[in-house]
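J.: Generate coordinates for the sequence data below:
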Amino acid sequence: LGKPVSSNGFDSIAYINQRSADWGVDIAILIDRDRTRAVRELQNQGTLVVIPSLVENSPYTVLECLRNQVRFIASNVGGIPELVAETDHKDTLFTPTPGNLAETLQRHLQQNIGPARPSFTESFARQQWRDFFSSANLKSSSTTPKTNLTPLVSICLVHHKRPTYLLQAIESLRRQTYKNFEVILVDDGSDDPASISLLEELRKEFLALGWKLIQQKNSYLGAARNRAAASAKGDYIIFMDDDNIAFPNMVETFVRAALSSNADVLTSVMMLFSGDDYPDKTGPIWVTLGGCLGCGIFENLYGDAQSIWRKDSFDKISGFTVDYGLGHEDWELFSNALLSGLKLELVPKPLYWYRVNPHGMLRSGDAIANSSRSIRPFLKENPHGLGMALAYALSLNLPQSPATTKRRITFFSIFKSIPRLVRGGLNPTRRSQFIGVLRSRGFKEAMKRAIYKSS
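T.: Now for the predicted structure:
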């Protein structure tokens, strides 16, 4: 009973049929039951549910059997034993070995053993949750600083050739419930008439509010955000892209969370939307994990660049790296922060709209080059001497594209080239060569040549 698994040539149904071929009993594989029908199936007279998990947390399958008085046996791993009344452990739980499983099955087939009982009542569990949240609320209110509850926040807004989106982002900042903030808008080399016209219109408002408008040659996201942060006067800085839209309580919630958690940096859940219009309804949310360094080797589960930082903590790690034309600058920065000993937390509620753009930078960039950037903090810090091993693990996790196959750029060659690519990026001559090829032949050709030179 359950959902079939098919992965990397393994088919669970075929495996069960193969293993049970000589058992001499009829096997029924039920894969089409939803939760309600599955529970009803388990409640049929004469049913014994077997839960032979090797690893577990606190499984709902066990809870549902307990609640519905379904007879079951389960391995005594993870959180399973604490769900079952201690007096029923002997008849219900077994050490996950073939002999112990067979012995427990035989005992249930030979004896009239009733359903196991839970170790708690539902009313007791509800009261425990109430007590926990009450305690958490009291702790939160007692640890919130009593002074400087409204520190100055510098919102570092970066723009490049998206004037319509920029207007929406600024409008969302005008609606903020938190008032003690400044906006530092860095235009990263927009040369289209619409952007130039809008920037001129915004100057008067920015001047009146004490906000800053900075224009620079196109230098890409990392350099633009660093430029904004360098001009910030606030104790805290919030990075924001021109195509995102802040919830009215974004700054207020970020500040409250920063003060109560004493974190160096906080990301948040985000709400997704698409299209050119200002969002007017709820959408799907993207929940990340915050300071999960282990996951950060393979995927950015820290959160989006739209985050709040203590200004001194951001300065401590020297901000973003400034590789032109590459993405993953936020992923790299978060890993660098954690490896440098900073505290990264997650605000577990959406604080802004994240625009899903099919023509965005990450969807049009080079996935391998971007991912190579995101592992540099591990190479630099080399935790416990495993920096190269982590880089190699990531290279194995990257998708291989037809282009890299045709040019014979293998995962191994990329892995082998990573340290030299990093050092080459610090060499002014190599950097100038890269930029020259980038301008004349494009980004992919520039990266291919850089990899060949480094291999």
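J.: Could you use CA atoms for every contact and neighbour count after this?
T.: Fine.
J.: what's the closest non-adjacent residue to the residue nearest to the spatial centre of the chain?
T.: Centroid-nearest residue in the chain: Leu301, 1.8 Å away (criterion: Cα atoms, centre = their mean). Closest residue in space to Leu301, ignoring its immediate chain neighbours: Thr288 at 5.0 Å, by Cα to Cα, 6 or more residues apart in numbering.
J.: Repeat that for Leu198.
T.: Pro163 (6.7 Å).
J.: so Ile409 is in which element?
T.: Ile409 is part of no helix or strand, with elements assigned from DSSP states H and E.
J.: For it, grab the count of nearby residues.
T.: Using other Cα atoms under 10 Å, Ile409 has 17 neighbouring residues.
J.: give me every residue that touches it.
T.: Contact analysis of Ile409 by Cα atoms under 8 Å, 6 or more residues apart in numbering lists Lys448, Ile451.
J.: how about this one, so we can line them up?
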Amino acid sequence: MKSIVTIVMATYNRSHFILETLSSIQSQIYSEWECLIIDDGATDNTLEVISPVLDTDSRFKFLKRPDQYKKGLPGCRNYGIDIAKGDYIIFFDDDDIVHPQNLELCVTELDKNRASFCRYQRKVFFNEFDYNFDHSKKYTSFKIDVNDIGRILKNELPFNSCAVMWKKECFNENRFVEHLMFAEEWELYSRIVSAGIEGISINKCLFYGRKHSNSNTGEFYAHNPIRRASQADAVILVVQNLKEKQLLSASLIKYFITFSIGFKEYDLFNRVLNVLNLSIFSNLKWSLFYQSYPLRRPIYKIKKRLKK
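T.: Predicted structure coming up:
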């Protein structure tokens, strides 16, 4: 029998986008999938809009998030993980477009390689989507393991929430942290990879994220305090995890200290230092680094321009 893929899709008031997303899922070349549409308490007519799809394609299931799962994307996804029947799990958003080869190529890679996840490339689009897909199956790939944790956390090797297919076993000991309202996948995915779980990345775009102001990312960059507070909390969880696993390099410490400069309202710098529990000398060194950064920043910008 073919492997079954469980698609977990949290939805909240996306009646104007979700049909196009579901259509792109129905267009998948690989057909052995179930799609769990987890309603997070929508107040629009989403159910009415998608009812014709639910009535004609039994692979789609519309479910209400139970109260034991916290409201929000992480709670919906955890519910989907807990009831998934698939051998593989993938998370899709309710306003994006999926390449028709997405499931096919990911399953092929996971079936033939000793990998626990398959990462692929993702692009973004605005307004109308251009359906001129590249159907080539020729692409390069590379291995991802714990040695890449720094690149993942620094976003040099992006791990977007909808750009990875996972073997279900990756979630045996791992779930989304439900109080996080932003950077929840950054925290979880880095935690999975830091545990020694290995995967493969293929150099082909298989997912297209719709950009609009009402998305979580759009709200974060609009300085939404809930999203920003969540990012700060996610940093603390990541630092705690890396410290426990003895994976905190000097480069990563510098990265998190520098990152904390943009989150002064959440006292992120002192929270990071408290987790690190460094010597008095090291604390003094990083405090000086933190306080002098505004003076050094113009020099960094000049150096960056010169490199270009």
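J.: Next one: the aligned partner of the residue nearest to Leu198 of structure 1 in structure 2 from Leu22 of structure 2, what distance?
T.: Aligned against structure 2 by TM-score structural alignment, Pro163 of structure 1 finds its counterpart in Ser15. Separation of Ser15 of structure 2 from Leu22 of structure 2 (Cα to Cα, to the nearest Å): 11 Å.
J.: Over to the equivalent of Pro348 of structure 1 over in structure 2. Which of the three states is it?
T.: With TM-score structural alignment as the criterion, Pro348 of structure 1 lines up with Asn203 in structure 2. Classification of Asn203 of structure 2 by DSSP: H, G, I helix; E, B strand; the rest coil places it in strand.
J.: Correct me if wrong: Lys168 of structure 2 contacts Asp87.
T.: Yes: using Cα atoms under 8 Å, Lys168 of structure 2 is in contact with Asp87, at 5.6 Å.
J.: Give me the more crowded residue out of the two.
T.: Lys168 (19 against 16).
J.: which non-adjacent residue is nearest the aligned residue in structure 1 for that one?
T.: Mapped onto structure 1 by TM-score structural alignment, Lys168 of structure 2 lines up with Lys311. Leaving aside its sequence neighbours, Lys311 of structure 1 sits nearest to Tyr236 (Cα to Cα, 6+ apart; 5.1 Å).
J.: residues in contact with the one you found?
T.: Taking Cα under 8 Å, 6+ apart, one finds Pro151, Leu152, Val153, Ser154, Ile308, Trp309, Arg310, Lys311 in contact with Tyr236 of structure 1.
J.: Could you see which of those carry over to structure 2?
T.: Compared against structure 2 with both residues aligned by TM-score structural alignment, their matches' Cα atoms under 8 Å, these retain Pro151, Leu152, Val153, Ser154, Ile308, Trp309, Arg310, Lys311.
J.: ok, back up a step: run a quick neighbour tally on the residue nearest to Leu198 of structure 1.
T.: With other Cα under 10 Å as criterion, Pro163 of structure 1 counts 21.
J.: Surely it is in contact with Pro193?
T.: No: counting by Cα under 8 Å, Pro163 of structure 1 stays clear of Pro193, with 9.8 Å between them.
J.: quick revisit: can you tell me the element the equivalent of the residue nearest to the centre of structure 1 over in structure 2 falls in?
T.: For Leu301 of structure 1, the aligned position in structure 2 is Leu157, judged by TM-score structural alignment. Assignment of secondary structure by DSSP H and E places Leu157 of structure 2 within no helix or strand.
J.: follow-up on the earlier one: tell me the contacts of the match of Pro163 of structure 1?
T.: So Ser15 of structure 2 contacts Asp44, Asn45, Thr46, Val49 (Cα under 8 Å, 6+ apart).
J.: ok, and those in structure 1?
T.: Where structure 1 agrees (both residues aligned by TM-score structural alignment, their matches' Cα under 8 Å), the contacts of Ser15 of structure 2 reduce to Asn45, Thr46, Val49.
J.: Could you save those residues as CSV and add columns showing distance to Asp95 of structure 2 and secondary structure?
T.: CSV is the format used below for the kept ones among the contacts of Ser15 of structure 2 (distance: Cα to Cα, whole Å; DSSP: H, G, I helix; E, B strand; the rest coil):
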residue, distance to Asp95 of structure 2, secondary structure
Asn45, 15, coil
Thr46, 12, helix
Val49, 14, helix
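J.: which of the residues you listed are buried?
T.: Thr46 (16 or more other Cα atoms under 10 Å).
J.: Next, the contact list for Ser190 of structure 2, please.
T.: Ile149, Ile152, Leu153, Val238.
J.: Same check on Cys162 of structure 2?
T.: Cys162 of structure 2 neighbours (Cα under 8 Å, 6+ apart): Ile90, Phe91, Phe92, Asp93, Phe207.
J.: Let me know the next secondary structure element after the host helix or strand of the last one.
T.: To tie it back to what came earlier, the one meant is Phe207 of structure 2. Per DSSP H and E: Phe207 of structure 2 is located in strand 199-210. Where DSSP H and E defines the elements, the next helix or strand beyond strand 199-210 of structure 2 is helix 216-221.
J.: Great, nothing more from me.
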